[in-house]
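Undergrad: could you look at this predicted model? Sequence included:
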Amino acid sequence: MPTALITGASSGIGREFADQLAAMGHDLVIVARRDDALQQVKAEIETAAGVSVEVLPADLADRTQLQRVADRASDADRPIDVLVNNAGFGLAKPFLDNPVEDEERLLDVLVRATLVLSHAAGTAMRERKGGRIINVSSVAGWMASGTYAAAKSWVTVFSESLAGQLAGTGVTVTAVCPGFVHTDFHSAGDIDRSSTPGFMWVPLKDVVSQGLAAAEQGKTICVPGTQYKVLTTLLRAAPRPLIRSRRIASTHRNQE
């Protein structure tokens, strides 16, 4: 039975990845900071799907704890077939209004953890000549809206680069780039999205199912939702001064 390791698996997009992968017959290794939340997810998924769920509590901003997850991702005796780098959070204030420690933590979780775990799992997958890496990025990565957007831009470009390096090895890399999704992401970051129109929200199940389908097909970039496919096409073609405009940046800060 294949095994998937998912970070940020206690809620939101990560939990939906866990549910859908379990329903497809994958055993799971679920990672998040809170052990009690992970134990609840474990009990619910094992009951519903009849798969094995391993709990691995870790704060991915902590280098020692991150290494423990990396060691699990590279364990040759207990191979990981699917890695989902999903853990992340947003900051409501502009860069200079946040404590620099908060900004560093954001980069540690969104960027460094994705790099370290992709290296660990990718190396093991390449040796076995098979596996899938799914990095949850964001439509925000095509915008100029703070550190979050910059981090997600890195995730997307990194995924494209790694996918090219692994071409022909049997290992695929997919960046899933959602727009607005109803999860606890915004409330956790104290981000007000009450004025966002309804048509801009993509159902959580659709984001994950489309991401998994894209990974299965070996696609490198997946943008769930027709509205965001159109938006990202426009953003890629738009002049950079327009992308840098304050109105565009503030409207689309922190997507997931």
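TA: Looks like it came in fine. Bear in mind that the values here come from a model prediction, so they are computed numbers and not experimental data.

Undergrad: from here on, contacts and neighbour counts on C-alpha atoms
TA: OK.

Undergrad: can you give me the strands for the stretch 51-200 of the chain?
TA: In the stretch 51-200 of the chain, the strands defined using DSSP state E, counting those that start in this stretch lie at 53-57, 82-85, 131-136, 171-176.

Undergrad: next, the angle from the last one to strand 131-136.
TA: Looking back up the chat, that one is strand 171-176. Strand 171-176 runs at 20 degrees relative to strand 131-136, counting by axes from the mean of the first three to the mean of the last three CA atoms, to 10 degrees.

Undergrad: got another, please set it beside the one above:
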Amino acid sequence: MFMYAKKTALITGASSGIGEAFAYSLAAKKCNLILVARNEPKLKALAKELSAQYNVRTTVIALDLSAAGAPQALHQEVQNHQLKVDLLINNAGFATYGYFEQVSGERQHEEIMLNVTALVDITHAFMPDLLRNRDGGIINVSSTAAFQPDPYMAVYGATKAFVLSFSEALWAENRKRGLKVLSLCPGATETAFFDVVGSSEASVGSRETPQKVVQNALKAFEKGRSHLISGRQNYWVAQVSRFFSRQATLGIVERTLRPQK
């Protein structure tokens, strides 16, 4: 069992969606929070509300984590506040959608920097804190997109496959060292994700609420699971590659995600 009260959780992408839902759920468990995102006004409003409602300490750090050096700046800022992180939630990320060559190369580079590079660098920076008392934790937000290549979301699917593989490797390395590591793999979720993508076509199955995803995630985390596919329908969607050849699976996914003309 993971005891949340009086611990400190750092949440990236905390200003909306799954990150915001994590913030509310953890504050209700009396966990202090470090909220990280680009949108400082939204973070400050959220921090003020959580502090008042749950009587927890909230710290706001506004950063664009896709920028070079941002993970190191984040770690330094946490040190400047004299805080120690017990639970790291790497939630920040976004997707691009469309024919690969037609999507901005700069935007796809930012996608890799945020979804992969920042996640790895932040995890590496905070690992000593997380290991110090043999009761730390990491939740890395991947996606059901991690379980097969994703035509028209080629970069996004590849980054989430990386997150799943990376997280499960850390789970195996650290499960006897007192560090819990969970790769959370939600499917379509009722967040601003599809506004950023720019298309609702990049969606498979029914959408869960962020609150339900977080509820499922924390249960799996507390049980010491290595990964969780949130939602029964999403679980079966992620199993398609077990029943069909890779080429057949790609055909199914391509037809599902193909842009409408």
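TA: Okay, I see it. Every value quoted in this text rests on a predicted model; they were computed, and no experiment measured them.

Undergrad: just give the TM-score of the two.
TA: Structural agreement between the two chains, given as a TM-score (TM-score structural alignment, normalised by the length of the first structure), stands at 0.91; 250 aligned residues with a CA RMSD of 2.1 Å.

Undergrad: let me see the contact set for the counterpart of residue 41 of the first structure in the second structure.
TA: Under the alignment (TM-score structural alignment), residue 41 of the first structure pairs with residue 46 of the second structure. Contacts for residue 46 of the second structure (CA atoms under 8 Å, 6 or more residues apart in numbering) come out as residue 15.

Undergrad: what strand or helix carries residue 46 of the second structure?
TA: Per DSSP states H and E: residue 46 of the second structure is located in helix 40-54.

Undergrad: against the first structure, what's the mean shift for that helix, could you check?
TA: Compared with the first structure after the fit, helix 40-54 of the second structure shows a mean deviation of 1.2 Å (mean CA distance after the TM-score superposition for the first structure).

Undergrad: and that helix with strand 58-62, angle?
TA: 170 degrees.

Undergrad: ok, residue 127 of the second structure to residue 163 of the second structure distance?
TA: Here residue 127 of the second structure is placed at a distance of 16 Å from residue 163 of the second structure (CA to CA, to the nearest Å).

Undergrad: actually residue 206 of the second structure, sorry about that
TA: According to CA to CA, residue 206 of the second structure stands 23 Å off from residue 163 of the second structure.

Undergrad: equivalent analysis for residue 170 of the second structure, please.
TA: Distance of residue 170 of the second structure to residue 163 of the second structure, given as CA to CA: 11 Å.

Undergrad: residue 97 is in contact with residue 198 of the second structure, correct?
TA: Yes - if you go by CA atoms under 8 Å, residue 198 of the second structure and residue 97 touch, sitting 7.3 Å apart.

Undergrad: show me which of these two is the more surrounded one.
TA: Taking neighbours as other CA atoms under 10 Å, residue 198 of the second structure and residue 97 compare with residue 97 leading, 26 against 14.

Undergrad: is that one in contact with residue 196, as I believe?
TA: No - using CA under 8 Å, residue 97 of the second structure makes no contact with residue 196, being 9.4 Å away.

Undergrad: quick revisit: among the strands of the stretch 51-200 of the first structure, which is nearest residue 97 of the first structure?
TA: strand 131-136 (26.2 Å; CA to CA).

Undergrad: check the fit of that closest one onto the second structure and give the mean distance.
TA: Mean for strand 131-136 of the first structure is 0.4 Å (mean CA distance after the TM-score superposition for the first structure).

Undergrad: contacts for that strand next, please.
TA: Here strand 131-136 of the first structure has contacts from 80-86, 114, 118, 122, 125, 155-156, 159, 170-178, 211, 215, using CA under 8 Å, 6+ apart.

Undergrad: how about the helices in the stretch 1-150 of the first structure?
TA: 12-23, 35-49, 63-73, 100-107, 113-128, 147-165 (DSSP state H, counting those that start in this stretch).

Undergrad: filter the contacts of strand 131-136 of the first structure down to the buried ones and express that as a PyMOL selection.
TA: To isolate the buried subset of these in PyMOL, counting by 16 or more other CA atoms under 10 Å, use the following:
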select buried, resi 80+81+82+83+84+85+86+114+118+122+125+155+156+159+171+172+173+174+175+176+177+178+211+215
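
Undergrad: returning to that earlier point: now the strands of the stretch 51-200 of the first structure as TSV including distance to residue 237 of the first structure?
TA: Output for the strands of the stretch 51-200 of the first structure, formatted as TSV (distance: least, CA to CA, whole Å):
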stretch	distance to residue 237 of the first structure
strand 53-57	42
strand 82-85	28
strand 131-136	23
strand 171-176	20
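
Undergrad: read off where stretch 158-176 of the first structure ends up in the second structure.
TA: Under TM-score structural alignment, the match for stretch 158-176 of the first structure is residues 166-184.

Undergrad: start to end distance for the matching stretch?
TA: 12 Å.

Undergrad: ditto for stretch 93-107 of the second structure
TA: Stretch 93-107 of the second structure: ends 12 Å apart by CA to CA.

Undergrad: mind checking how far that stretch is from the chain centre?
TA: Distance of stretch 93-107 of the second structure from its chain centroid, counting by CA atoms, centre = their mean, to the nearest Å, is 19 Å.

Undergrad: give me the range in the first structure that it lines up against.
TA: The alignment of stretch 93-107 of the second structure onto the first structure (TM-score structural alignment) spans residues 88-102.

Undergrad: show me which residues of stretch 54-64 of the first structure are buried.
TA: For stretch 54-64 of the first structure, burial by neighbour count (16+ other CA under 10 Å) applies to 54-61.
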